[in-house]
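Asks: The following block contains a protein sequence and its predicted model.
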Amino acid sequence: MSEVKLAAAVRTEFGKGAARKIRRDGQVPGVLYGHGSDPIHLSLPGHELQLALRTPNVLLTLDIDGKGQELAIPKSTQRDPLKGFLEHVDLLLVKRGEKVTVEVPVVAEGELKAGGNLLEHVLNTLSVEAEATHLPEAVTVSVEGLEAGSSILAQDIVLPKGVTLVTEADAVVLQVLAAQAEEPAAEAAEGEAAEGAEA
């Protein structure tokens, strides 16, 4: 898994006005919580944080001004609905060796059996438990040669060592749908073209 170091400052001003000022300075407001401790309100470097969050379940080493270093993983983010920039981030405090539950993206690889069938992602992520410092970035599933009507359940997916499944074992993750017949529509279009030519 990926580990990224970020410098962070403790925030003492709150509210929308204060948050806007932080963002104008290229920072992102955030909250660090967990282990029953009081939440710490932080200001984090926007560009570096944005890059770090491209990696799912990235482990962040926060160098907090005046408080030393803490380990955290991203729990939730808020983004501007139009521009997509980060508005706020919630971070979960973790310790080395501690197990946490996270959502891991499911990545399908391979080619379906020929015939124009479609692969449907019923679940885009799996809920798994793993050590905080060894969280998988994704799980890969082979769909090579699968035909219409096939499905892959959560329990069918091989997880990395030390990772256990939290999602229900019989939950459908991927399924192969039969290609929809499009011939009638194509024939109707040809018929209309023929009528136009006759006219």
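Replies: Looks like it came in fine.

Asks: For the rest of this, base every contact and every neighbour count on C-alpha atoms.
Replies: Noted.

Asks: any idea how far stretch 59-68 is from the chain center?
Replies: Offset of stretch 59-68 from its chain centre (Cα atoms, centre = their mean, to the nearest Å): 24 Å.

Asks: what do you get for stretch 6-24?
Replies: With Cα atoms, centre = their mean, you get 25 Å for stretch 6-24.

Asks: and the end-to-end length of stretch 169-179?
Replies: In stretch 169-179, first residue to last residue: 28 Å (Cα to Cα, to the nearest Å).

Asks: Using neighbour counts, pick out the buried residues of that stretch.
Replies: In terms of neighbour count (16 or more other Cα atoms under 10 Å), stretch 169-179 has its buried residues at 172, 173, 174, 175, 176, 177.

Asks: Likewise for stretch 73-88?
Replies: Buried residues in stretch 73-88, counting neighbours by 16+ other Cα under 10 Å, are found at 73, 74, 86, 87, 88.

Asks: Next up, a structure to set beside the first:
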Amino acid sequence: MAEIKTLAATVRSGTGKGAARSVRREGNIPGVIYGGGEAPMPITLNYRELNKLIYAGHFLTTIFEIDIDGKKERAIPRDYQLDVVRDTPMHVDFLRLKAGSRIKVGVPVHFANQEAAPGIKRGGSLNIVLHTVELMVPADNIPESITVDLTGLNFNDSVHIQAIALPANCTPVDRSNFTIVTIAPPPGGAAAAEEEAAAAAAAAAPAKGKK
């Protein structure tokens, strides 16, 4: 399950561009919490804290318990805007998380056991088709990642989504059996790799008749 982090906020009284600019002039960031069958709630967030969280990575898959003037809301970031010149946060949208609901999340893909993939050991390369996979997941149990086991993969082998054991109650948004990763042969193809391996083995073997 994804780690739940805490975040402090205050209710923002004004809405619109003018109110948002006023919040930024005070050194804070405007945001909004929406969804869950409730009215959107404009909020104000601390700039330094939010900037650190965004650039720490995995911001859009992190669950936050937001303390809004003493009232706590569990939410996940759905989008954020950065200044086009300075890359500093300008606005953040949060989605309320209600128990029992399901949401769409881009979950990072991790790759394990590269050393156990013959195609990589023979000079091939890992061709990652997707770094994240969009899944429908329980709002109260969002996985941090999914893992692809590369054991036994050779040149031109592929791993598709249906071969991966997904966490409980998690399903791909795309129902096709799409490709996650392939093993690409080295330049010159598999034959060149075989010749290079044979030459290396011959060079390592002791010459006949020599003691």
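Replies: All right, it came through fine. In this text the structure is predicted, and so the values were computed from the model without any measurement.

Asks: Superpose the two chains and report the TM-score.
Replies: The TM-score (TM-score structural alignment, normalised by the length of structure 1) is 0.78; 182 aligned residues with a Cα RMSD of 2.5 Å.

Asks: thinking again about what came up before, return the member of the buried residues of stretch 169-179 of structure 1 nearest to residue 102 of structure 1.
Replies: Taking Cα to Cα as the measure, residue 102 of structure 1 lies nearest residue 173 of the buried residues of stretch 169-179 of structure 1, at 16.4 Å.

Asks: for residue 155 of structure 1, helix, strand, or coil?
Replies: Following DSSP: H, G, I helix; E, B strand; the rest coil, the label given to residue 155 of structure 1 is helix.

Asks: centroid residue for structure 2?
Replies: With distances taken as Cα atoms, centre = their mean, residue 108 lies nearest the centre of structure 2, 3.1 Å away.

Asks: Isn't it up against residue 131?
Replies: Yes - with contact defined as Cα atoms under 8 Å, residue 108 of structure 2 counts as touching residue 131 (6.0 Å).

Asks: Structure 2: strands as residue ranges?
Replies: For structure 2, strands defined by DSSP state E occupy the ranges 4-11, 28-35, 38-46, 63-68, 71-82, 89-96, 102-112, 125-128, 132-138, 146-149, 158-160, 171-172, 179-184.

Asks: Show me what counts as buried in the first one.
Replies: It refers to strand 4-11 of structure 2. 7, 8, 9, 10.

Asks: Give me the number of neighbouring residues for the counterpart of residue 142 of structure 2 in structure 1.
Replies: Aligned by TM-score structural alignment, residue 142 of structure 2 pairs with residue 135 of structure 1. Neighbour count of residue 135 of structure 1, defined by other Cα atoms under 10 Å: 26.

Asks: residue contacts, residue 135 of structure 1?
Replies: With contacts defined as Cα atoms under 8 Å, 6 or more residues apart in numbering, residue 135 of structure 1 is in contact with 1, 57, 58, 163.

Asks: Name the nearest of those residues relative to residue 151 of structure 1.
Replies: residue 163 (22.3 Å).

Asks: Contact partners for that closest one?
Replies: 128, 129, 130, 131, 135.

Asks: change it to 6 Å
Replies: By Cα atoms under 6 Å, 6 or more residues apart in numbering, residue 163 of structure 1 lies in contact with 129, 130.

Asks: aligned partner of it in structure 2?
Replies: Aligned partner of residue 163 of structure 1 by TM-score structural alignment: residue 170.

Asks: Count the residues that sit near the nearest residue to residue 44 of structure 2 once chain neighbours are set aside.
Replies: Counting by Cα to Cα, 6 or more residues apart in numbering, residue 44 of structure 2 lies nearest to residue 30, which is 4.7 Å off, once chain neighbours are set aside. Neighbours of residue 30 of structure 2 under the rule other Cα under 10 Å: 26.

Asks: what does residue 107 of structure 1 give?
Replies: Neighbour count for residue 107 of structure 1, taken as other Cα under 10 Å: 13.

Asks: Map it across to structure 2 for me.
Replies: Here residue 107 of structure 1 is matched to residue 110 in structure 2, going by TM-score structural alignment.

Asks: Nearest residue to that match in space, ignoring adjacent ones along the chain?
Replies: Closest to residue 110 of structure 2 by Cα to Cα, 6+ apart is residue 147, at 4.8 Å.

Asks: Equivalent analysis for residue 97 of structure 2, please.
Replies: For residue 97 of structure 2, the closest residue by Cα to Cα, 6+ apart turns out to be residue 75, at 5.1 Å.

Asks: The equivalent of the one you found over in structure 1: neighbouring residues, count only.
Replies: With TM-score structural alignment as the criterion, residue 75 of structure 2 lines up with residue 72 in structure 1. Close neighbours of residue 72 of structure 1, defined as other Cα under 10 Å, add up to 24.

Asks: ok, now how distant is residue 72 of structure 1 from residue 196 of structure 1?
Replies: 67 Å.

Asks: One more: residue 28 of structure 1?
Replies: Distance from residue 28 of structure 1 to residue 196 of structure 1, by Cα to Cα: 61 Å.
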